[in-house]
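Colleague: Have a look at this prediction, sequence included:
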Amino acid sequence: MPALRTPAVLVGLLLSLLLTAPAAPAALAGPATPVPPTPPPSPDPATDRAGEAGSLVARIASARAALDALTEDLGERQELANRALADDTAARQRADEARRAAEESRRGADAAVAAAERARADVDAWITAWFQQADVLGPLSVLSGAAGPDDVAARAHLREVVTADQREALERAELARIEAANADSRARAAREEADTAAARAAEARAAADAELARVRTDTDAQSARLRELGAERDAAEARLAELEAADPALAAQRERAEAFDEAASAREAARDERIRLAATTPDAAEDPLAAAGVDTTGMSDEVRTVLERALSQLGVVYAWGGGDAEGPTLGIRDGGVADSFGDFAKTGFDCSGLMIYAFAAAGKDLPHYSGYQAEAGPRVPLAERRPGDLLFWAEDDGAGAVHHVALYLGRVNGEDQMVEAPESGKTVRITSLRLDDEIVPTVTRLL
């Protein structure tokens, strides 16, 4: 009923007013006291550490990428120095060959002169004998002193024989004189060619020295940047270590990532060692190409031999300037990146040195510069690559100077793979084919 419900409503309204009304009349209360804003919740230290750790990881990755790019750039310059050294080696070989040819030609000329002198001596002897026996072999003596017709015929025959011998001696002498003159001319030309080759060898040596000097200059100019990047990386890694020390969760996360990487590296190392042993152990139970997962269907024996020879060097250290047809050799000084890694004191391969060793098994003699190796055989489109082909990387999006070479293994578990000697500080390895901007759009097929 409404009359019964009114008190309840009033009571409720009163209570509402009492609860919401101010404690004193508005006229006596004065201005209302402002209510301070609610402070934001305190930041979670763990969240802050995780955010900073993520930023540090990004900085470390960026510094490492920049270091790798700078090192790669200097490595490209090293390979150009390799070209200069290869030119120097080839020029010196040509100079030595020309010198030997000149010496042989001079010996031939001297022999020809001696033969001409002997022929001339024979002619002189015949002339002397002719005058001494003119009373016997002269035309009148043949008739006047003859005892009869038979004696005349015998004397005439003797005169003909002597005359023929004299003519032959004269012809020999003339031919010997001509040959001596020609031999002397050839010897002079060979000497000039040897002198020219020697001059070119000196120019090639100067160019090689200049290229090495440029590498050293570039390294000096960029060493400050290398140190700066290294310091940035080290500082970020040190700060990350501090955060991990304060947060077990971050440390555990990094440990899991490192354990994952170490396990992957261990698996690759075990695989490479298995392949290497299979390639180097006589009568090995396991085929090295099968161990590497390489499909050998239709593969020639030459290609198989080259691939196995390259795989036999897995794990061998990179050494700039190292490697020849016999195997790994001591690296050389470049005054820059290679020296900073101590390549001159290591026995190993650089990228083109590994190819020299691999293809020597098939009787191929390659120069020690990747750019010249690219020209050592027919070019085939990259899309038509097959195991045993040489892969190249070059400046200017693959159109400039070649600075790296690798050996294509084929498709392994659905992925293109290759074997290479990558750069200072690393070892000969199997890795995925890098189809980046610098890969040359053709391969070189030697087999």
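Modeller: Ah, there it is. Residues are numbered from 1 along each chain as shown.

Colleague: Could you use CA atoms for every contact and neighbour count after this?
Modeller: OK.

Colleague: can you give me the helices in this structure?
Modeller: 2-20, 26-29, 45-132, 134-137, 139-144, 149-246, 248-280, 288-291, 301-311, 337-340, 351-360, 370-374, 395-398 (DSSP state H).

Colleague: which of those is buried the deepest?
Modeller: For the helices of the chain, the largest average neighbour count (mean count of other Cα atoms under 10 Å) is found in helix 351-360, namely a mean of 27.

Colleague: on contacts alone, who are the packing partners of that helix?
Modeller: Contacts defined by 3 or more Cα pairs under 8 Å, 6 or more residues apart in numbering; DSSP states H and E place helix 351-360 against helix 301-311, helix 370-374, strand 402-412.

Colleague: who wins for proximity to residue 97 among the ones you listed?
Modeller: Of all these, it is helix 370-374 that lies closest to residue 97, at 20.7 Å by Cα to Cα.

Colleague: Comparison target, given below:
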Amino acid sequence: MKRAPVGGLGSRTRRHRRSRARALRTGTLAVGIALVSTLLIGSGQLAIAVPPPPPNPSDLDIADAQTRVAAGAGEVSALINLVAAADQRLAELDNEVAVRRESVNKALVDLQNARSAADAAASAVFASQEGLRDAAAQIDLAQTDFDEYAVSSYVRGTNVSSLSAYLGAGAPDDVLDRAQALKLISVSRNAVLDELQRARTEQANRDSAAREAKQQADAAAQQAEERKSLAEQAIAAARAALDGQVARKSQIESERAAAQSQLEAARANASGLEGQRVAYTAWERQRQAEEAAAAAAAAAAQDAARDAAARVAANQAARELAARLAEEQTPHTSLDDYTPSPSTKPSTRPSTSTVTGSAAIETVIDRGMSQLGVPYSWGGGDENGPTKGIRDGGVADSYGDFDKVGFDCSGLMIYAFAGIGISLPHYTGYQYTAGTQVPSSEMRRGDMIFWGPNASQHVALYLGDGQMLEAPQSGSVVKVSPVRWDGMTPYAVRMVT
């Protein structure tokens, strides 16, 4: 919604946002397709997907080592359990970090809501003051009428119901005429006095309304400052927690690397050279299968991204809806130098689109799929596309998210749904309550799916057939992934029926 300048944002900021949006619209689609192609079919990706080949011993080596085939089975089992435990600890840590990050987004959105309330109350004060000036003008007019009447009465004596008016009458008809005239004069005088009294009463009522509106404005402004303080405290808490968690994660990753190294050595000792031959044969089949699957997936993803990008580029109505929503929003990260404007008239938040059905769902999915390969950037993304991220003092900073143009998970949802006129807040917890909640087991194409307590961890867009579109984490990109059921909320959210 349109507001007075917030956080030092003025006309220059709005112009910057418009020019940035145009640049993003023309450049993001091509970049996304190029990144998808590079990430999925490049030789580096295939090298990571398939491990290095195991040794391929000769028949003589196998015969000489048969007595050592069964050695070390217990040690291998223990190391496998150790690696699994380390992976579990890392997953829990990543979940904690995600919750803290989204709590900051929540505090920032709450702050903007409080500032909107302050602007509305200030506008009410402005309207009341206009009413006071109108009432004063009415009083001046009524006073002028009364003064003129008083002067006329004094000069001409028309308001004096005196006995001489009757004594000077020449006939009974004259007496009746003069009595009627005096009655009309008296009624006119009373009307002037009544009008003056009504104007004074209206002034008193409007003055009372102005004072009440001012009190509401002051209360709203105070609430905005309290929300700002909460946002700052949330950011400080997240940064402090992340400092400790990064060290913990590094230690766990070191333990896992050591365990994996020991596991590979134990496998070689336990399985013997005959097992190595079997492993090599299996590796060769895996390599061929994964290379074929990777090539097919890369081609399919590239085609899907290209087709989605073409449809998004051709959908002028969706672009206009998204641009209009973006112009009417204040970035949720704007915190400093907030100055409410008393002359700002109240504004209304744009309502959600009335577009429904499969066409609307496909518009949302096309916009999301057109961003495949765009970098993850914590705090990034709005209605027009990817934006620079923000600092978190920890993991996101270590990946340089604050200097990357991209999306975080909730920012990607904002961009996807803006094309059909739906405005979403930049916080997964609020997005979880933005539409109709349906059981996750009944989710369908175009629904949002969430993870973590009260949807505080992550959000993705369900594509159907067990696939979802997401901006997963720092260091990654917007991509299609298999649906992860572990930790999912009991409900999905349906924005389009």
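Modeller: Everything's here; your move. Just so we're clear, the structure is a prediction, and the values are computed from it rather than from any experiment.

Colleague: Reformat the helices and strands packed on helix 351-360 of structure 1 as TSV; add distance to residue 148 of structure 1.
Modeller: TSV is the format used below for these (distance: least, Cα to Cα, whole Å):
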stretch	distance to residue 148 of structure 1
helix 301-311	84
helix 370-374	85
strand 402-412	94
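
Colleague: quick one: which of those is nearest residue 119 of structure 1?
Modeller: Using Cα to Cα, those put helix 370-374 closest to residue 119 of structure 1, at 51.8 Å.

Colleague: Mean deviation, the closest one versus structure 2?
Modeller: When structure 2 is superposed, helix 370-374 of structure 1 averages 1.4 Å from its matched positions, counting by mean Cα distance after the TM-score superposition for structure 1.

Colleague: can you list contacts of that helix?
Modeller: The contact list for helix 370-374 of structure 1 (Cα atoms under 8 Å, 6 or more residues apart in numbering) reads 79, 83, 351-352, 366-367, 390, 392, 401-405, 443-444.

Colleague: Trace residue 442 of structure 1 over to structure 2, please.
Modeller: Per TM-score structural alignment, the equivalent position to residue 442 of structure 1 in structure 2 is residue 491.

Colleague: what's the burial count for that match?
Modeller: Applying other Cα atoms under 10 Å, we find 20 residues neighbouring residue 491 of structure 2.

Colleague: and it, how far is that from residue 109 of structure 2?
Modeller: 23 Å (Cα to Cα, to the nearest Å).

Colleague: that older thread, need the helices of structure 1 in a markdown table with distance to residue 419 of structure 1, can you?
Modeller: Output for the helices of structure 1, formatted as a markdown table (distance: least, Cα to Cα, whole Å):
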| stretch | distance to residue 419 of structure 1 |
| --- | --- |
| helix 2-20 | 83 |
| helix 26-29 | 89 |
| helix 45-132 | 18 |
| helix 134-137 | 87 |
| helix 139-144 | 90 |
| helix 149-246 | 26 |
| helix 248-280 | 11 |
| helix 288-291 | 12 |
| helix 301-311 | 7 |
| helix 337-340 | 21 |
| helix 351-360 | 9 |
| helix 370-374 | 15 |
| helix 395-398 | 19 |
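
Colleague: of those, which approaches residue 383 of structure 1 most closely?
Modeller: Proximity to residue 383 of structure 1, assessed across those by Cα to Cα, is greatest for helix 395-398 (14.8 Å).

Colleague: surely residue 407 of structure 2 meets residue 377?
Modeller: Yes. Here residue 407 of structure 2 lies in contact with residue 377, judged by Cα atoms under 8 Å, at a distance of 5.0 Å.

Colleague: any residues in contact with both of those two?
Modeller: Common neighbours of residue 407 of structure 2 and residue 377, using Cα under 8 Å, 6+ apart, are residue 389.

Colleague: Between the two ends of stretch 385-397 of structure 2, how far is it?
Modeller: Using Cα to Cα, the two ends of stretch 385-397 of structure 2 sit 21 Å apart.

Colleague: against structure 1, where does that stretch fall?
Modeller: Counting by TM-score structural alignment, stretch 385-397 of structure 2 falls onto residues 327-339 of structure 1.

Colleague: got a list of contacts for that stretch?
Modeller: Stretch 327-339 of structure 1 is contacted by residues 71, 74-75, 78, 212-213, 215-216, 219-220, 319-323, 343-349, 353-354, 357, 424 when judged by Cα under 8 Å, 6+ apart.

Colleague: Stretch 97-105 of structure 2 now?
Modeller: With contacts defined as Cα under 8 Å, 6+ apart, stretch 97-105 of structure 2 is touched by 231, 234-235, 238, 242, 245, 332, 379, 392, 426-429, 452, 456-458.

Colleague: Just give me the mean distance for it relative to structure 1.
Modeller: In this overlay with structure 1, the average offset of stretch 97-105 of structure 2 from its partner residues is 1.3 Å by mean Cα distance after the TM-score superposition for structure 1.

Colleague: For that stretch, grab the matching residue range in structure 1.
Modeller: Following TM-score structural alignment, the aligned partner range for stretch 97-105 of structure 2 in structure 1 is 74-82.

Colleague: Return the residue of structure 2 aligned against residue 404 of structure 1.
Modeller: In structure 2, residue 404 of structure 1 lands on residue 458 (TM-score structural alignment).

Colleague: in structure 2, what residues pair with stretch 166-178 of structure 1?
Modeller: Mapping stretch 166-178 of structure 1 onto structure 2 (TM-score structural alignment) gives residues 189-201.

Colleague: nearest residue to residue 439 of structure 1 other than its sequence neighbours?
Modeller: With Cα to Cα, 6 or more residues apart in numbering as the criterion, residue 439 of structure 1 has its nearest non-adjacent residue at 4.3 Å, and that residue is residue 393.

Colleague: what sits against the one you found?
Modeller: Applying Cα under 8 Å, 6+ apart, the residues contacting residue 393 of structure 1 are 402-405, 438-440.

Colleague: just residue 179 of structure 2 next, same as before
Modeller: residue 166.

Colleague: How about residue 200 of structure 2?
Modeller: Each residue near residue 200 of structure 2 by Cα under 8 Å, 6+ apart is listed here: 135, 139.

Colleague: returning to what we had before: out of the helices and strands packed on helix 351-360 of structure 1, which comes closest to residue 105 of structure 1?
Modeller: Nearest of those to residue 105 of structure 1, taken as Cα to Cα: helix 370-374 at 31.7 Å.
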